[in-house]
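In: Structural data only, the sequence is not supplied:
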């Protein structure tokens, strides 16, 4: 019997990658705490995605996180800027080939902001 479902998930941290990088396959991405998405992997482990990692995955697989599902990525320790300082962080590197633009799920663009200026002002 596969006992992983009973072990619960754990979050991948810098400390968990000290032994070296690891490869994971994305199975889902959902909103997490602190306005950051959380990627869940085939292993059951999870990673809170910082802005740098989100930009990396968008460049490779598209703006819709559903397009990231099934993609292999490498997780390793790398530098990241935080509050103006360089710190160690978990960084992602795409392994699966980038998705062609035509194969990506289109993400609707937000409507332009409304102009609060009233052009119907009465003439004096």
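Out: Yep, it's here. Every value quoted in this text rests on a predicted model; they were computed, and no experiment measured them.

In: CA only for contacts and neighbour counts going forward, please
Out: Fine.

In: any idea how far residue 57 lies from residue 93?
Out: 8 Å (C-alpha to C-alpha, to the nearest Å).

In: right, I mislabeled it, should have said residue 4
Out: Residue 4 is 25 Å from residue 93, by C-alpha to C-alpha.

In: the more surrounded of those two?
Out: residue 93 (15 against 10; other C-alpha atoms under 10 Å).

In: One more to weigh against that first structure:
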């Protein structure tokens, strides 16, 4: 069993009472952290989806505008001219760009709120609280 003496700093912070407002701040941080992880995962997925659509759009540049290519709408594939598919892909890429921008804003806002809470909680609890991933 590993035993050690508490330093004076650890001893003081171990005696720090947790008030209701402290508990609310900790819970808020936890909620923000969970949402931050979810948003960054979703952001990564959207970036990958945009990359795929951009690749497909680049591949279509090699085709003639009158060629027919399959385009997935829901669960069905429809044969459309390359020009129409390019336009549809541009629309999808624009929608994904808007979603990415919105997600980035939410991630940034959550990060700012988490940083503010970290300052407050670390100031009060010091090393006795761990707010890192």
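Out: Happy to help now that I have it. On a predicted model such as this, the values are computed, not experimentally measured, just so you know.

In: Give me the TM-score for these two chains.
Out: Comparison of the two superposed chains (TM-score structural alignment, normalised by the length of structure 1) gives a TM-score of 0.20, and 40 aligned residues with a C-alpha RMSD of 4.6 Å.

In: hmm, back to that, what is in contact with residue 57 and residue 93 of structure 1 at once?
Out: Common contact partners of residue 57 of structure 1 and residue 93 (C-alpha atoms under 8 Å, 6 or more residues apart in numbering): none.

In: Check which helices and strands the longest helix anywhere in structure 1 sits against.
Out: Secondary structure of structure 1 per DSSP state H: the longest helix is helix 51-61. Applying 3 or more C-alpha pairs under 8 Å, 6 or more residues apart in numbering; DSSP states H and E, we find helix 51-61 of structure 1 packed against strand 85-94.

In: hmm, back to that, quick check: buried residues in the longest helix of structure 1?
Out: Buried residues in helix 51-61 of structure 1, defined by neighbour count with 16 or more other C-alpha atoms under 10 Å: 53-54, 57-58, 60-61.

In: Ok, stretch 72-85 of structure 1 next?
Out: 72-77, 80.

In: Make TSV out of the residues you listed and add secondary structure.
Out: Shown next, in TSV, are those (DSSP: H, G, I helix; E, B strand; the rest coil):
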residue	secondary structure
72	strand
73	strand
74	strand
75	strand
76	strand
77	strand
80	strand
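
In: could these be laid out in JSON lines, adding distance to residue 38 of structure 1?
Out: Output for the buried residues of stretch 72-85 of structure 1, formatted as JSON lines (distance: C-alpha to C-alpha, whole Å):
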{"residue": "72", "distance to residue 38 of structure 1": "16"}
{"residue": "73", "distance to residue 38 of structure 1": "14"}
{"residue": "74", "distance to residue 38 of structure 1": "16"}
{"residue": "75", "distance to residue 38 of structure 1": "14"}
{"residue": "76", "distance to residue 38 of structure 1": "17"}
{"residue": "77", "distance to residue 38 of structure 1": "18"}
{"residue": "80", "distance to residue 38 of structure 1": "18"}
